[in-house]
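**Student:** Provide a 3D model corresponding to the input given below.
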Amino acid sequence: MTQLPGLLDTEAIRKDFPILDRQIHDGKKVVYLDNAATSQKPRQVLDALNAYYERHNANVHRGVHVLAEEATALYEGARDKVAAFINAPSRDEVIFTKNASESLNLVANMLGWADEPYRVDRETEIVITEMEHHSNIVPWQLLAQRTGAKLKWFGITDDGRLDLSNIDEIITERTKIVSFTLVSNIMGTINPVEAIIRRAQEVGALVCIDASQAAPHMVLDVQALQADFVAFTGHKMCGPTGIGVLWGRQELLEDLPPFLGGGEMIETVSMHSSTYAPAPHKFEAGTPPIAQAVGLGAAVDYLTSIGMDNIAAHEHAITEYAVKRLLEVPDLRIIGPSTAEDRGATLSFTLGDIHPHDVGQVLDEQGIAVRVGHHCARPVCLRFGIPATTRASFYLYSTPAEVDTLVEGLEHVRNFFG
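**Tutor:** The predicted structure is shown next:
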């Protein structure tokens, strides 16, 4: 068995994840390497969801009966846990959404409807990057189309890093918002946050960070980041689907208009006008994802008990080993950084002229779950002149043996199509 420095006790951790014991295709044990798409869920999260529905289910806020008070305490308790997890200055800066996509759309729409000095209009510019997930491209395209603002972006270098050589020309005095991913979901690149935020602050632009591929894997400290908004999703960090988070600076949340209207987000309503509740409720119209928030709170507890520094060290060791092993496979090309330096636990690659969908299908027959396609990051594929990639992504329960199984599987793919 391969031993690497910095690894977690994966034998113990994997016992918390029932699905990792599943066998498919005539008794082959699942090798789950699709964590960038969604992570698996530990028993602690599954138990929290069951307990909520079995013993505490009710709508939150306003209710005076026991179940409503219990549900409210669990829901708001999850907000406290998330706030502590990301080191938010105030729990009221944590907004629950249904996913990171909604969080990013929320920011875009707030800025489109805002008064000065935050309003995006035809005199202003929006800056993103070429390596964004579609969820951090399309909302800004829509905003630019509606307002007449100019959309600009940073390109990608040949080794899969952001090209910041023209940062002063991309981020200018007209820039209103800079929105970029902390970790690329297709290449694993960890982006230079400090340099981008420093330039944005010089010109007075707001900064929004998509941390969907960061929050599950490393310490996420919103105060240290010094961004204005941070978005991430629960299902990639051992939580359930249907729950996302938007963190925003308190003063911005107080000044910016709501995106959705309805129950709970109001202070007073008449037939002529309405006033709004303070943040975060101003941005949480209607019945929120209560059970999902409870599940996310349990996921935060689970990750915190292991330690995000420990998880990051484990994944770095796995990634370093995976890069080394994959580069031993003939005709394999890693798309993005070819070392483990400043990269997350996501590796996308091509294998000769074999289509990624064929690679994925043959790997699946061996029990190996990877992702194939453009991974909602089609501009990256266009940049590198490829139709799609095969993506293997690791997490706290991933092992060197699974990396070896992937490499053996790729050799089988080569022989199958050889």
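**Student:** only C-alpha atoms for contact and neighbour calcs from this point on.
**Tutor:** Noted.
**Student:** so residue 79 sits right up against residue 298, yeah?
**Tutor:** No - the pair residue 79 / residue 298 is not scored as a contact, 11.2 Å apart, by CA atoms under 8 Å.
**Student:** Which stretches in the stretch 101-250 of the chain count as helices?
**Tutor:** 138-147, 167-170, 193-203, 222-225, 250-255 (DSSP state H, counting those that start in this stretch).
**Student:** one more to line up against the first:
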Amino acid sequence: MTQISAAGKALSAGFAVTLLQMVVAIFLVAPDGPFEYRYQTLLQHDSHWFANIAARGYETIVPPISHKMMEVSNTAFFPAYPAIAWILHRALGLGVENALLITAQSAAWGFWTYFFLFCERWNLPAGWQLLGTLAILAHPAAFFLVAGYSESLFLMALLGFLYWSGMESRRARILAALHGIVMSATRIVGLPCAFAPLVKRIWDLGWRKLATVRDWLANYGAAALVSALAMLGGLGFFVYCQFRWGHWDIYMLTQQFGWGIEPDYLAIFKPSSYHWLLPALEDPTEMSQMAMTFGGILLLAIFASEFLPGARRQTNRSVRIPFYFAAFILYFLSVSGVACVNMESMLRYEFCLHPLIVLALLHYLHNLPLRSWLGRASAVTAIALVSAAGLGLESWYIWNFTR
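**Tutor:** Modelled structure (predicted):
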């Protein structure tokens, strides 16, 4: 019998999960109507801004307009997602809206493929892979993977960057850099995430190695080069903005003037940022506030179990370091950015760190000593119960989003 390669299995499984998400969103939850109408209900809110950029390019006055008006200032979004959609639009003659959706859904396939590739790399049993898939699908914002948003492209590029940077070959480093360029060109938070390979290298060699400056190139050169190349996507956008408008930070200015974003980098340390009331289903802002609180508690619990004295050392923790680093960066910068607008959209931003935590948790549980089977079973049961509730909640949000 012909053996199916790990890549083939991952591609097939990723396609199946992506197709499942699309079928649920389009045929089971979207409002009644012809297929094209149902399909395009996945284009809402920010999708129209991406469509505007893909159709007419970036345009703005300087300083940007003081309210949201895409016809005047549409520079509040990074370029990779609308740029790829524009290529499909021009090359295949697709409408801009359909090009955006196909780009996002193709990236979702890539995201799920990398998820299963990590599972194959770590030799996770099929049951664990199914559990991890369910845990990601059950996040209330998981449907954004197949909607006209940049979540799927960013997550595909991020997981691909982490996957290839975890290998030592020259080919792997080139692929890591290419994924990193897309990552940093999709969202500004991709720029600091590019340091994940360097952080892992520093962790692997130990902090004391940093004191030997003459060995930096030998010890950290390859990882630093991958990180530097990965930042070219975002840095290239800043260079473009500088040459065109004379302001490299026109993205930040548009966020400030049009969206009222004033970053608060101390927000995660302020008790007032956390909300403990049970959110109302019909209020997405309250749900975003609760997502911020839950995300903070989860990261704190991970820190306690992994890094405090007494934490288990025999779980191959080094593999999980880049995942924790990227998850913390995503959480910290997302909270800092939306703290001034009552954590609006934090539910969607928090989803981006969710797959990283799920993968790290699967790896951690799989590497626990056998005597901890009770802990594994408890964790599996908890994930299954929470996932069941999450799937119901996600259906509610898809229903509202598509209408």
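**Student:** Now the TM-score, please.
**Tutor:** Overlay of the two chains. TM-score (TM-score structural alignment, normalised by the length of structure 2): 0.26; 175 aligned residues with a CA RMSD of 7.0 Å.
**Student:** closest one to residue 83 of structure 1 among the helices of the stretch 101-250 of structure 1?
**Tutor:** helix 222-225 (9.6 Å; CA to CA).
**Student:** which strands and helices sit next to the closest one?
**Tutor:** Applying 3 or more CA pairs under 8 Å, 6 or more residues apart in numbering; DSSP states H and E, we find helix 222-225 of structure 1 packed against no helix or strand.
**Student:** For the spatially closest residue to residue 179 of structure 1 that is not a sequence neighbour, give its distance to residue 194 of structure 1.
**Tutor:** Closest residue to residue 179 of structure 1 apart from its sequence neighbours, by CA to CA, 6 or more residues apart in numbering: residue 208 at 4.5 Å. With distances taken as CA to CA, to the nearest Å, residue 208 of structure 1 is found 13 Å from residue 194 of structure 1.
**Student:** which of the two has more neighbours?
**Tutor:** Set residue 208 of structure 1 next to residue 194 and count neighbours by other CA atoms under 10 Å: residue 208 wins out with 26 against 13.
**Student:** so that one makes contact with residue 177?
**Tutor:** Yes - here residue 208 of structure 1 reaches residue 177: they are 7.3 Å apart, a contact under CA under 8 Å.
**Student:** still on that earlier bit, any figure for the gap between the residue nearest to residue 179 of structure 1 and residue 356 of structure 1?
**Tutor:** Remark: distance between residue 208 of structure 1 and residue 356 of structure 1 (CA to CA) = 32 Å.
**Student:** One more: residue 291 of structure 1?
**Tutor:** Using CA to CA, residue 291 of structure 1 is found at 37 Å from residue 356 of structure 1.
**Student:** And the helices in the stretch 301-403 of structure 2?
**Tutor:** Using DSSP H, counting those that start in this stretch, helices in the stretch 301-403 of structure 2 cover 321-338, 346-351, 354-366, 373-401.
**Student:** how about JSON lines for those helices, with distance to residue 200 of structure 2 added?
**Tutor:** Converted to JSON lines, the helices of the stretch 301-403 of structure 2 look like this (distance: least, CA to CA, whole Å):
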{"stretch": "helix 321-338", "distance to residue 200 of structure 2": "6"}
{"stretch": "helix 346-351", "distance to residue 200 of structure 2": "23"}
{"stretch": "helix 354-366", "distance to residue 200 of structure 2": "14"}
{"stretch": "helix 373-401", "distance to residue 200 of structure 2": "26"}
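**Student:** Adding mean neighbour count as columns, could you present those helices in TSV?
**Tutor:** Shown next, in TSV, are those (neighbours: other CA atoms under 10 Å):
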stretch	mean neighbour count
helix 321-338	21
helix 346-351	22
helix 354-366	20
helix 373-401	16
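**Student:** so which of these gets nearest residue 156 of structure 2?
**Tutor:** Between residue 156 of structure 2 and the helices of the stretch 301-403 of structure 2, the tightest spacing by CA to CA is seen for helix 354-366, at 10.7 Å.
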